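A.B. asks: my questions are about this predicted structure, shown below with the sequence.
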Amino acid sequence: MSAILSQVIRRQIAISLNRSQAGVTAATAGEHSGGYKVWKRLSFFVAIPAVGLCMLNAYLKHQEEHDHPRAEFIKYEYLRRREKRFPWGEGNKSLFHNPHVNPLPDGYEH
């Protein structure tokens, strides 16, 4: 089994060496010629517009949420509990604290 596998590998190496010496690359050889054109067109006509649409969707959703007032603060016993202080700042705010969205245990900051 290993003898057959080594023969196949040697044959593939010889074929690739012959192609590289003749100036034929994998992108232009045989039935795969022109494959880069497909990927180039997919990138320009599918991927870039898709990224643009995703950016537009995110921006419009942000604008929609920005116009709404924030929810009323209700102090629940099981939410925003601080058993020990955070090791940064004053110890009451999380690392990615946003004062408009994230309330402290006593309520929103003003």
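C.D. replies: Ah, there it is. Numbers count the residues shown, from 1 in each chain.

A.B. asks: switch to C-alpha atoms for all contacts and neighbour counts from now on
C.D. replies: Will do.

A.B. asks: from the chain's centroid, how far away is the host helix or strand of His66?
C.D. replies: If you go by DSSP states H and E, His66 is part of helix 48-67. In terms of Cα atoms, centre = their mean, to the nearest Å, the centre of helix 48-67 is set 16 Å apart from its chain centre.

A.B. asks: put this beside the first:
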Amino acid sequence: MAAFRRLSQAVLRSSFNQSRQLSAVAHGEQHQSGRTWKILSFVVALPGVGVCMLNAFLKAQHHSHDQPEFTPYTHLRIRSKRFPWGDGNKTLFHNSHANPLPDGYEGHDH
């Protein structure tokens, strides 16, 4: 029984020493990986966001803000029952400039 106790203590001591060494190595690797992510954030992510913002701005400059011509297709804007808000004809996120009603854009006489 005493031999088993000595053996188990020796195994625990060696595993404790290994874990202490591994934690020291892991701490250095964590510091290096944090530094790598910080550099990547400033060198790749922020310029990428800037390029995307510039692209969106330039596309908005060239975008036409005119309403497309209304074509009353029978398979679009079907209202089988009323919406439970407002007058029952407009969707929840209705935009009067971009979303036509079944009979055309509202507020415009065409």
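C.D. replies: Sure, I can see it. Predicted, not measured: the structure shown is a model, and the values here were computed from it.

A.B. asks: quick one: Leu53 of the first structure from Pro99 of the first structure, how far?
C.D. replies: Noted for Leu53 of the first structure: a distance of 30 Å to Pro99 of the first structure, by Cα to Cα, to the nearest Å.

A.B. asks: cool, and His68 of the first structure?
C.D. replies: 16 Å.

A.B. asks: same check on Ala14 of the first structure?
C.D. replies: 66 Å.

A.B. asks: in the first structure, what residue corresponds to Leu92 of the second structure?
C.D. replies: Leu92 of the second structure maps onto Leu95 in the first structure, with residues paired by TM-score structural alignment.

A.B. asks: what number of residues lie near that match?
C.D. replies: Neighbour count for Leu95 of the first structure, taken as other Cα atoms under 10 Å: 11.

A.B. asks: ok, for it, nearest residue in space, not its chain neighbours?
C.D. replies: Spatial nearest neighbour of Leu95 of the first structure, excluding adjacent residues (Cα to Cα, 6 or more residues apart in numbering): Trp88 at 7.7 Å.

A.B. asks: my hunch is that that neighbour is in a helix, does that hold up?
C.D. replies: No. Applying DSSP: H, G, I helix; E, B strand; the rest coil, one finds Trp88 of the first structure to be coil, outside a helix.
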